[in-house]
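okay, structure incoming, though there's no sequence with it:
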């Protein structure tokens, strides 16, 4: 059921094992500052007025691969290359794989991406355009992951798993670090949750910076595995039926869940219909075509704003991969709504 979930954090996070340190986060920030420019953060007066608070948007949809995933991938692939890895294999339905493929191309490391057979053809084409070898295995993410582990072992490739790699997390932390510099004094930042890498990275970034900003996770009711696992304190897979590919996971990564258990106090579950509505809101107010997972933070505000604290709120637009047909449907609904209003 959609709504706000609250869970007391277990500790300050001091006992977490395997997570990137404050020094790792600083190293990732320094490296990425040389490799890619920061994405913009903008305040939106019309949206702020409608929601009754100051809203800042972090436009990760304008990155070189139209999502934030290049950040962690560059850091991780750099570390793997330094360790002597001859190639990297990962599993993805789109954005994570594109991040790894982009990093491999930039750093000269061959990349193989294993994807479920039902993956979107245009995202698979984007992976190939970035130089990745694409292998289709299984009918869902879990089956693809099983096949990927076997392929990596057989081909002697490093298996890079989202939510399980500290350098992926360190790189992703730079999203929040940039945003809090671009929009000082934020009270709350809403962060999408699929496998949990980004929300965990954001929590670690806030802690390392000594920032009082409140991090709130947002997930779809149609893919609630990370929320259920966070609530129960251990990994509890749940079927993923969401249309939002960027957060379509059945469970969180082990490393991500450790950080979430220790540092995350609030999660919001939204319905897929809420995601589509907010895709329309963003198209109407910003002119940006954002994928449903990228609109999750705004969806939480639009539906449950009264339950989310903060006068200055940050929202991450994490991805801009939305199909032409879906975008046309969103635009058609906006046009129909406008006609109805004008006829009243």
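That came in fine, so what should we check first? Remember, predicted model here, so these are calculated numbers, not experimental data.

only C-alpha atoms for contact and neighbour calcs from this point on.
Noted.

OK, contacts around residue 148?
Neighbouring residues of residue 148 by Cα atoms under 8 Å, 6 or more residues apart in numbering: 89-91, 114, 159.

what's the farthest-apart pair in these?
114 and 159 (10.5 Å; Cα to Cα).

if we can go back for a sec, closest one of the contacts of residue 148 to residue 269?
Top of the list for closeness to residue 269, among those and by Cα to Cα, is residue 91 at 25.0 Å.

just to be sure, residue 5 is in a strand?
Yes: counting by DSSP: H, G, I helix; E, B strand; the rest coil, residue 5 falls inside a strand.

my guess is it contacts residue 267, does it?
Yes: the criterion here is Cα atoms under 8 Å, and residue 5 meets it with residue 267 at 5.0 Å.

can you list residues touching both of residue 114 and residue 159?
Common neighbours of residue 114 and residue 159 (Cα under 8 Å, 6+ apart) are 89-90, 148.

from those, pick the one nearest residue 168.
Taking the shared contacts of residue 114 and residue 159 together and measuring to residue 168 by Cα to Cα, the closest member is residue 90, at 12.2 Å.

contacts for the helix or strand containing residue 258, please.
In the assignment (DSSP states H and E), residue 258 maps to helix 254-263. With Cα under 8 Å, 6+ apart as the test, helix 254-263 has contacts from 9-13, 16, 18-19, 163-166, 195-197, 199-200, 203-204, 226, 229-230, 233-235.

and the longest helix seen in the chain, what's buried?
Across the chain, the longest stretch assigned as helix under DSSP state H is helix 324-343. Across helix 324-343, burial judged by 16 or more other Cα atoms under 10 Å covers 327, 330-331, 334.

whichever of the contacts of helix 254-263 end up buried, select them in PyMOL.
Entered in PyMOL, the line below selects the buried ones among the contacts of helix 254-263, by 16+ other Cα under 10 Å:
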select buried, resi 9+13+19+163+164+165+166+195+196+197+199+200+203+204+226+229+230+235
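
quick one, which of residue 114 and residue 159 is more surrounded?
residue 114 (26 against 19; other Cα atoms under 10 Å).

return the list of helices and strands in contact with the one helix or strand the more buried one maps to.
Here residue 114 sits within strand 111-115, counting by DSSP H and E. Where contact means 3 or more Cα pairs under 8 Å, 6 or more residues apart in numbering; DSSP states H and E, strand 111-115 is packed against strand 88-91, helix 95-107, strand 133-136, helix 141-155.

below is an additional structure, to be compared with the one above:
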């Protein structure tokens, strides 16, 4: 059943910016096009060089190295808990592969098209397994340290530089036989092997000193699970973040509650409940579901709220992907430099996942990479926030848009203010795609490459068509001097689809 569209008249803007739209928001030409649900390409006039953009972001790059080291420490436990990671020794990573059949059928005549296969990312089959898994692991680790079950992990300013194996010995019983056998190296951010096990006396928690060396597979033991059972993780989600948070929390023995908006698909709710996760359904949009989750966790010290709008832990977990993709590109002999840029097409909802991934990529590849965010025509919240400079101070509801879209993971009306402000100089531009365009690309990818992804993931393919077409015509992003050479490498980040039930897959394909 289709929800009634809200009043198309824009609500009042915050007073500080009211004078920016003296004739009302719809007097702005770009805003008017967005209100008409017009698929468009917008190149960011505020985009700057990477060095300046990183400095202005306010993000400490050390959080990315810290996240990479934490994911490395947990690899033995991940490998034992999730069989689909065992061959890679607990590394949660996806392939990077070419799409020659899709490229030919789509008429992209020059350059190269690559697919980042987060649709088959282990644990939860979406990009959200990057940030979501990391944040829950960070919370679990902090609980274990605070209660004396685990020594505090050794940290280093740059994990790539600590080469002293004697300071953090790996425990033989805690290292899977296949560890390190991943098909692609993790790059700088994942190079560390710190903390597979910690030597006795390596650190203490608030609850006392660890009496012996403890490996991270101990998170499956009775004392750890008893501790986790007394704590809860809460998150608001339209779908895939809730899946990743719920699955990893349940695996650790944590209680989990996922507040899901009206856009969330039933199969995702059913899957979570089958894992013992509490699902709270809301007949409201994503922003209000998040607010409900935040309110539920606010006054309980035993509850951790995963804040998709402002979380540095989520952001850092996503950003770890940057070094890993850089390593995959090197392994495949793909040149990425100023003359051969990489254009990455990132589906965007609230902005946490594409923001973190983009940060990691520009940190690794510098000015040779350009990141375009892709949004549904019904929910172009990041584009609107960047264009107006209001970020989370404006909603697509002020354009009369409902956020009703087949791309449930992107059905967000108000962007992350943290991501918008931090990344405003590093996002090359935004592309909007209609439901029809996204579902057409779901079918096209299946017909050419035999892959089935969610419409939200297929949005990245529509973005390639748009940007590659602009490049062929010699166009640059609207209002900006950013040019995309005709021979650029285009990377579509396929953000989800690996856990789709058969009936949903069939519905997308027909």
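Yes, it's here. In this text the structure is predicted, and so the values were computed from the model without any measurement.

ok so, going back, wait, which of the contacts of residue 148 of the first structure is closest to residue 318 of the first structure?
residue 91 (18.7 Å).

could you give the number of residues near the aligned partner of that closest one in the second structure?
Aligning on TM-score structural alignment places residue 91 of the first structure opposite residue 236 in the second structure. A count of nearby residues for residue 236 of the second structure, using other Cα under 10 Å, gives 30.

hmm, residue 289 and residue 236 of the second structure touching each other?
Yes: in this structure residue 236 of the second structure lies within contact range of residue 289 using Cα under 8 Å: 5.3 Å.

between the two, what contacts are shared?
259-261.

now the contacts of residue 148 of the first structure in TSV, with distance to residue 247 of the first structure?
Listed next are those as TSV, based on distance: Cα to Cα, whole Å:
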residue	distance to residue 247 of the first structure
89	20
90	16
91	14
114	17
159	20
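
where along the stretch 251-400 of the second structure do the strands fall?
Using DSSP state E, counting those that start in this stretch, the strands found in the stretch 251-400 of the second structure span residues 255-260, 278-281, 303-306, 342-347, 369-376.

turn those strands into a markdown table, including distance to residue 442 of the second structure.
Formatted as a markdown table, those follow (distance: least, Cα to Cα, whole Å):
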| stretch | distance to residue 442 of the second structure |
| --- | --- |
| strand 255-260 | 24 |
| strand 278-281 | 28 |
| strand 303-306 | 30 |
| strand 342-347 | 14 |
| strand 369-376 | 14 |
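
to residue 137 of the second structure, which of those strands lies closest?
Taking Cα to Cα, strand 303-306 is the member of the strands of the stretch 251-400 of the second structure nearest to residue 137 of the second structure, at 11.8 Å.

that closest one: which residues count as buried?
For strand 303-306 of the second structure, the neighbour count (16+ other Cα under 10 Å) marks 303-306 as buried.

can you pick out the most distant pair from those?
Maximum distance among those (Cα to Cα): 9.8 Å, for 303 and 306.

spell out which residues are contacts of both of those two.
Shared contacts of residue 303 of the second structure and residue 306, defined by Cα under 8 Å, 6+ apart, comprise 233-234.

what does residue 137 of the second structure correspond to in the first structure?
Correspondence of residue 137 of the second structure to the first structure, assessed by TM-score structural alignment: residue 78.

so which helix or strand takes in its match?
helix 70-82.

what's the mean distance for that helix versus the second structure?
Superposing on the second structure and averaging over aligned pairs (mean Cα distance after the TM-score superposition for the first structure), helix 70-82 of the first structure comes out at 1.9 Å.

that helix vs helix 95-107, what angle?
50 degrees (axes from the mean of the first three to the mean of the last three Cα atoms, to 10 degrees).

so for helix 70-82 of the first structure, what gets flagged as buried?
Those would be 70-78, 80-81, for helix 70-82 of the first structure by 16+ other Cα under 10 Å.

quick check: the helix or strand hosting residue 268 of the first structure aligns to which part of the second structure?
For residue 268 of the first structure, the host element (DSSP H and E) is strand 266-270. Alignment of strand 266-270 of the first structure against the second structure: residues 429-433, by TM-score structural alignment.

what residues does the matching stretch touch?
38-44, 371-377, 380, 383, 459, 462-463, 466, 477.

go again using 7 Å as the cut-off
Contact with stretch 429-433 of the second structure is made by 39-44, 372-377, 380, 383, 459, 462-463, 477, as judged by Cα atoms under 7 Å, 6 or more residues apart in numbering.

for stretch 6-16 of the first structure, same thing?
Here stretch 6-16 of the first structure makes contact (Cα under 7 Å, 6+ apart) with 231, 258-259, 261-267.

once you drop chain neighbours, what's closest to the residue nearest to the spatial centre of the second structure?
Nearest to the mean C-alpha position of the second structure, by Cα atoms, centre = their mean, lies residue 353 at 2.2 Å. In space, and not counting its chain neighbours, residue 353 of the second structure is closest to residue 318: 5.9 Å by Cα to Cα, 6 or more residues apart in numbering.

the one you found maps to what in the first structure?
Checking TM-score structural alignment: residue 318 of the second structure goes with residue 172.

so how far is residue 253 of the first structure from its match?
Distance check for residue 172 of the first structure against residue 253 of the first structure: by Cα to Cα, to the nearest Å, it reads 14 Å.

more neighbours: the two, which one.
Neighbours were counted for residue 172 of the first structure and for residue 253 using other Cα under 10 Å; residue 172 has more, 28 against 20.

can you show me the helices along the stretch 351-500 of the second structure?
352-365, 381-388, 417-423, 435-449, 455-472 (DSSP state H, counting those that start in this stretch).

what's residue 348 of the second structure aligned with over in the first structure?
In the first structure, residue 348 of the second structure lands on residue 193 (TM-score structural alignment).

tally of neighbours for its match?
31.

you'd agree it is up against residue 199?
Yes: at 6.3 Å, residue 193 of the first structure counts as touching residue 199 under the criterion of Cα atoms under 7 Å.

so what sits against both of those two?
By Cα under 7 Å, 6+ apart, the residues touching both residue 193 of the first structure and residue 199 are residue 217.

that older thread, which of the shared contacts of residue 114 and residue 159 of the first structure sits closest to residue 32 of the first structure?
When these are compared for distance to residue 32 of the first structure (Cα to Cα), residue 90 wins out at 21.2 Å.

greatest separation within the buried residues of helix 324-343 of the first structure: which pair is it?
Every pair of the buried residues of helix 324-343 of the first structure checked by Cα to Cα; the farthest is 327 and 334, at 10.7 Å.

how close does residue 316 of the second structure sit to residue 69 of the second structure?
Residue 316 of the second structure is 11 Å from residue 69 of the second structure, where distance means Cα to Cα.
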